[in-house]
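Student: I need the structure of the sequence given here:
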Amino acid sequence: MKIADLYKLYIQHGLVDTDTRNIRKNTLFFALKGDNFNGNKFANDALKKGAKFAIIDESEFKTSDAIILVEDVLKTLQELASYHRKILAIPIIAITGSNGKTTTKELINTVLSLKYNTTATKGNLNNHIGVPLTLLSMTKATEIGIVEMGANHLNEIAFLSKMINPDYGYITNFGSAHLEGFGSLEGVVKAKSELYDYLIKNNKKVFVNSKDAIQIEKTKNASIILFEDSLILLDASPFVKLSFKSIQIATNLIGTYNFSNICAAITIGTFFNVPVKKIKESLENYFPSNNRSQVIDTDCNKIILDAYNANPTSMEAALESFKVFSANSKVIILGDMFELGEYSDKEHQSIVDLATSFNFDKLFFVGENFYKTENKHFMFKTFDDLKNYLQENPLNKKSILIKGSRGMALERVVKFC
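Tutor: You can find the predicted model right below:
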């Protein structure tokens, strides 16, 4: 079936699903495949649960006219999203970066949604599957789209940019993330800058943090919109307070590392003519979730939970911020950082050395990578080892930073603090 014909079916219902556990009535079910699953096997199940059509790429599962056979389901999904994007006559903002892209996307959406009907990436569905699903969730009512892009290899951002065809772009920063796939920090910069390459080639606009030397260098041939000059950081102990056009904004975000994320949202909101008072209102009413920069008060301790993900750059930023955190007794619980490849041992040791230099009251490290480092602190090879220790030696009246890669799931520590 041609994409134009498939689009006619999609536009009748405007729904796309890829998981039979969450099928919506009259949706188009795309039978994606992975290393451990084959969506083709669930085509009939999707129809029984209410899907109008199921798109498959294995002929043995075509058992009715409601099941559409294509050469490659994933490629078809992506082509359908690209086709839909061309039909949509709306501005789209694309966001990528090593750290803070999901928080920045949420903040931008929070600000713009006070004036516009926005559609933004849900959670961190920012890959070759999540991006097309985000585009296909946009409707005629959408006035501005906000799409987050993630990548761990070269050419992924270029591929996603072509699909999105953004009118505006923003890169949060360039840090030591996914070094296993990118090979080096230079590889990270090259990969993330694929968004710049696309925007420059297509005469689109780029939002730029004027204090980021790499951003300035990489956008010298671009049409740029610099961060607002009047943005001034006032405090971050723990919550970020700032001044913008002589108006103070008190956010619920912690750490100096979130200042640039907030600045991006303010700059973009201002560019799209959101009133300053509305920007202030939206940012002061935004509360982080999903284990990102959350402040939790338990019966015994104050916890800074930043356990959604971690890489050397974000780990260093979190430690630097926690260093100036106002508290009598500070404890860190850090979990392994993943996807660092040959740099893993060096980067984990660097974080241990940095944390040690800050003289926190107690330092806990958990995971096989941290366990191999040279340090005299509390080391635990597994989460259960850490859990057992904390149950036998509870922390009390402490301020605790918890951070680690998603695979460590360190939010589980909260119940033991």
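Student: For the rest of this, base every contact and every neighbour count on C-alpha atoms.
Tutor: OK.
Student: which residues in the stretch 251-400 of the chain form helices?
Tutor: 259-271, 276-284, 312-323, 344-357, 368-371, 383-392 (DSSP state H, counting those that start in this stretch).
Student: Number of residues surrounding the residue nearest to K302 when sequence neighbours are not counted?
Tutor: The spatially closest residue to K302, leaving aside those adjacent along the chain, is S399, at 4.8 Å (C-alpha to C-alpha, 6 or more residues apart in numbering). Using other C-alpha atoms under 10 Å, S399 has 24 neighbouring residues.
Student: can you tell me which residues contact I200?
Tutor: Taking C-alpha atoms under 8 Å, 6 or more residues apart in numbering, we find I200 in contact with 221-223.
Student: now the other sequence, so there's something to compare against:
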Amino acid sequence: MSIPLQKAITVLKAEFIGLSPDSSFDHISIDSRSLQNGEGTLFFALKGPNHNGHDYIEDLILKGVQHFVVEEVPENKIPNANFLVVPDTVRALQKIAAYYRGLFDFPIIGLTGSNGKTIVKEWLNFLLSPDYNIIRSPKSYNSQVGVPLSVIAINEKHNLGIFEAGISTINEMDHLQQIIQPTMGVLTKIGSAHDEGFENRSQKILEKLKLFTTTPLIIYKKDPLVDDSLTVFLKENPLIDRQLFSWSFTDETATVLILNVLKSSTSTQIFYRFASTENQIEVPFHDDASIENAISCLMVLLYLKYPIEVIQNRMALLYPVEMRLEVKNGIHNCSIIDDSYSSDFQSLKIAFDFLESQKQNPKKTVILSDIFQSGFSNEELYSKVAQLIKDNRISRVIGIGKTISSFQKLFSNCTVFESTQAFLEQFDDLSFNNETILIKGARSFEFERIVQRLVLKTHETVLEIDLNAISHNLNFFKSKLEEKVKIMVMVKAFGYGNGGLEIAKLLEHHQVDYLGVAFADEGIALKSGGVKVPIMVLNPESTSYEAIIQYQLEPEIYSLKGLHAFLKIAKEKKLENFPIHIKLDTGMHRLGFEANTLPELINTLKGNTSVRITSILSHLATSDDPQHFDFANAQIALFESLSSQLISQLQINPIRHILNTSGISNFPKAQYDMVRLGIGLYGVSNDSNEQKYLENVGTLKSLISQIRTIPAGDSVGYGRRFMAEKTTKVATIPIGYADGIARLWGNQVGYVVIHNQKAPILGSICMDMLMVDVTEIICQEGDDVIIFGESPTVVEMANAIQTIPYEVLTSISQRVKRVFFR
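Tutor: Alright, predicted model coming up:
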């Protein structure tokens, strides 16, 4: 892509302020943190409820960026930059993408629906790629911003596009339709996702159908609600020669009728009738969602008149779609970013940005296979890849594949192998130590074998942490804050059991103002991991003061004894203005200076230059309990009085903060200068209405170790606490109270989920195992088991065993491997 700046000015009807419009750009960016920004970048300064791209313009200019689309020019007149001033930068991004889409004339498949869009897109790419050079949305880039970024990646070599479009409310699809302009439309399953953004399901379907306003072909599953909406849509959007290509399990009027579905434990046979001919295909799945997604793909192949033999051969090779980047602990203190099933140029850019946000070691290594379907010639493609690797400061490149091997000279510090097997044979000679490793390969290279060698081995139970959900929850609470109110995020107790360093890295990427830990060793681990955000230690022991100073942590001081001890060390080390935080006790009666200690506190600090009071804080005891809101308000009033005395007497201007997660929602007028976000970041709220807006962060998963059938009268587990009243099929799961599952959750109080069905826990939970009833569940050894996540939730578990979600989360043992994904 190379677009003259003057053309962008014309398309956007922008006011130009700058040096000269006589230049061009070949890269579009919305992320100021990306290492891919440079001279050829046109940066769109997007505004959102929690961020403002205009704030980073000066930093970007220092990095070489010269061209900006803005809603207002920075107040400080900035030389050496060009500004295209528009009313709305998001709409401007969409207009540029729509203009760029109009430069190309080849078939575009547009996908929308509630569920299955990304999977159908990836499967269609697999099924059609032998015959087309395809451009598709990377990962699930289907939003108001993701769609334009996807379309802008088109180049002259592509001859088929597959783009997905997602909406969450009315009037959004109109913009996406103008950008994608599909020539073939596929409507996937309509479900409950985003129902809250619409008056009813019919309105949602009509909004989604707007993607197909000018599309001559629509593929869909016949359903009374869809059919009714489609009738309205066609009446409002008449188009000569529009074709409807439908399928159904029951409706004889559908273009394709599914006659029968026969499931086995590993695959499904789908029998269908099309054009008076009956045929069948087999797909390697047995869940209903995958079967419907496979039928959507079948419909595209049938419409394109693929021979039945080709359809059967290719559909049988479909595979589970990995839509996420995972961070795993590796051998020899390495961190592994697993993207081992995907290798295309667009997703490589995304993976590099993720690598930068999650790097836990300064040394960055990329293991990369041959890249397919880029649309570029090999020479152009690998030159671009080499430039990306240079821009992203990759320390070492390992190329696997005959094509990338032939371009080895383009990369510095590069080792190449013609195959994955050749790499594995020399694995021990490659010396992986203290580095962050991105593993990115096309599926045919079987890079999962490399991941298996590099990942630190632990037992089969894992806690999966959804980094996107953390980002969502952070932004949800940020949206409640007044302008300029700072945010501290608590990552104590190993990130509430979810993982400290990885989450801290993500929060640093989101530019939070402070991180909070309980003890010095937690802060030291984060600093040692490269975290640069200021870290406050809330419960420092005097024995840790030396280490706090050494690692530039910031202690909370809550007693005169602690203050005198810290000042003594500070004077010995000749410190000047070392940041400390003063804790006031306003009624929690846990830690903090009480009112009667303030005079001595003030006298001790007056004229002292060794330390600087960076903040004054207190903690609410009842911010989550409406019955005691009067007490909380009294705490806030006392905090106002005591902190004002300190500020007045010491002539200081500190940050003040008293609100925790519940306080943010329940006491918005007491935000002061900063708030402290804790359990809410991890998707838990004590308010059932607020809970609906938070996303689940942690999913604890295991698998079935063994299945046995016992007769009536037999018992299960220690103490024979479960006695079978009938023939019972029992599955053993390798997780127990040593992993953090409370024994109170056993004896049929709790359950696990297997194939979306509840399996009650039988008898006592053991140290390393628990047993469940799977009599009514079709399952086999090795199948996945959900311990908690979307269901059961940690809130549900906590209520059942009469505790709080904090305890459930923080009890998960360190021996349980954490897997982070985006």
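Student: Superposing both, give me the TM-score.
Tutor: Here the TM-score for the pair of chains, by TM-score structural alignment, normalised by the length of structure 1, is 0.68; 360 aligned residues with a C-alpha RMSD of 4.8 Å.
Student: quick one on the thing from earlier: what is the nearest of the contacts of I200 of structure 1 to I332 of structure 1?
Tutor: For the contacts of I200 of structure 1, the residue nearest I332 of structure 1 by C-alpha to C-alpha is A222; the value is 41.6 Å.
Student: Near that closest one, how many other residues are there?
Tutor: A222 of structure 1 has 19 nearby residues by other C-alpha under 10 Å.
Student: in structure 1, what residues pair with stretch 157-174 of structure 2?
Tutor: Residues 141-158 of structure 1 are where stretch 157-174 of structure 2 lands when matched by TM-score structural alignment.
Student: If you could redo that for stretch 535-553 of structure 2, that was the one I meant.
Tutor: So stretch 535-553 of structure 2 sits over no part of structure 1, by TM-score structural alignment.
Student: buried ones in the longest helix that structure 2 contains?
Tutor: Of all segments of type helix in structure 2, defined using DSSP state H, the longest is helix 629-650. Neighbour counts over helix 629-650 of structure 2 (16 or more other C-alpha atoms under 10 Å) mark 629, 631-633, 635-636, 638-640, 642-643, 645-646 as buried.
Student: now stretch 140-147 of structure 1: how far from the chain's centre is it?
Tutor: With C-alpha atoms, centre = their mean, to the nearest Å as the basis, stretch 140-147 of structure 1 stands 19 Å off its chain's centre.
Student: Where do the helices of the stretch 1-150 of structure 2 begin and end?
Tutor: 5-12, 57-62, 89-101, 117-128, 146-151.
Student: Which strands or helices does the fourth one pack on?
Tutor: Contact partners of helix 117-128 of structure 2 among helices and strands, from 3 or more C-alpha pairs under 8 Å, 6 or more residues apart in numbering; DSSP states H and E: strand 134-136, strand 160-164, helix 288-303.
Student: So which of these is nearest I270 of structure 2?
Tutor: Using C-alpha to C-alpha, these put helix 288-303 closest to I270 of structure 2, at 8.4 Å.
Student: In structure 1, which residues correspond to that closest one?
Tutor: With TM-score structural alignment as the criterion, helix 288-303 of structure 2 aligns to 256-271.
Student: Going by neighbour count, which residues of that stretch are buried?
Tutor: So, applying 16+ other C-alpha under 10 Å, buried residues of stretch 256-271 of structure 1: 256-270.
Student: now stretch 785-796 of structure 2
Tutor: In stretch 785-796 of structure 2, counting by 16+ other C-alpha under 10 Å, buried: 785-789, 791-795.
Student: Please state the offset of it from the chain centre?
Tutor: On C-alpha atoms, centre = their mean, the centre of stretch 785-796 of structure 2 falls 19 Å from the chain's centre.
Student: Which of the helices and strands packed on helix 117-128 of structure 2 sits closest to D339 of structure 2?
Tutor: For D339 of structure 2, the closest of those is strand 134-136, at 17.2 Å, according to C-alpha to C-alpha.
Student: Look up the counterpart of the closest one in structure 1, residue range please.
Tutor: Aligned by TM-score structural alignment, strand 134-136 of structure 2 falls on residues 118-120 of structure 1.
Student: Give me the residues contacting that stretch.
Tutor: So stretch 118-120 of structure 1 is in contact with 105-106, 109, 112, 134, 137-138, 142-148, going by C-alpha under 8 Å, 6+ apart.
Student: can you put these in TSV and add neighbour count?
Tutor: As requested, the contacts of stretch 118-120 of structure 1 are exported to TSV (neighbours: other C-alpha atoms under 10 Å):
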residue	neighbour count
K105	27
E106	21
N109	25
L112	25
T134	21
S137	19
M138	23
T142	17
E143	19
I144	20
G145	26
I146	26
V147	30
E148	28
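Student: which among the residues you listed gets closest to I67 of structure 1?
Tutor: Nearest to I67 of structure 1, judged by C-alpha to C-alpha, of the contacts of stretch 118-120 of structure 1 is S137 at 21.8 Å.
Student: That closest one contacts H13, doesn't it?
Tutor: No. Between S137 of structure 1 and H13 there is no contact under C-alpha atoms under 8 Å: 11.2 Å.
Student: Matching K101 of structure 1 against structure 2, which residue comes up?
Tutor: Using TM-score structural alignment, K101 of structure 1 pairs with K117 in structure 2.
Student: what's the burial count for its match?
Tutor: Neighbour tally, K117 of structure 2, other C-alpha under 10 Å: 23.
Student: how close does it sit to L244 of structure 2?
Tutor: Note on K117 of structure 2: its distance to L244 of structure 2, by C-alpha to C-alpha, to the nearest Å, is 19 Å.
Student: same deal with Y306 of structure 2?
Tutor: Taken as C-alpha to C-alpha, the span from Y306 of structure 2 to L244 of structure 2 is 18 Å.
Student: my read: R24 of structure 1 touches T18, true?
Tutor: No. Counting by C-alpha under 8 Å, R24 of structure 1 stays clear of T18, with 10.4 Å between them.
Student: roughly how far is stretch 57-77 of structure 1 from the heart of the chain?
Tutor: 31 Å.
Student: Give me the buried positions along that stretch.
Tutor: Neighbour-count burial for stretch 57-77 of structure 1 flags 57-58, 61-62, 66-70, 73-74, 76-77 (criterion: 16+ other C-alpha under 10 Å).
Student: Do a quick rundown of the strands in the stretch 251-400 of structure 2.
Tutor: Using DSSP state E, counting those that start in this stretch, the strands of the stretch 251-400 of structure 2 run over 256-263, 268-274, 277-283, 326-329, 335-339, 364-369, 396-400.
Student: which one of the ones you listed is the most hemmed in?
Tutor: Comparing those by mean neighbour count (mean count of other C-alpha atoms under 10 Å), strand 335-339 comes out on top with a mean of 26.
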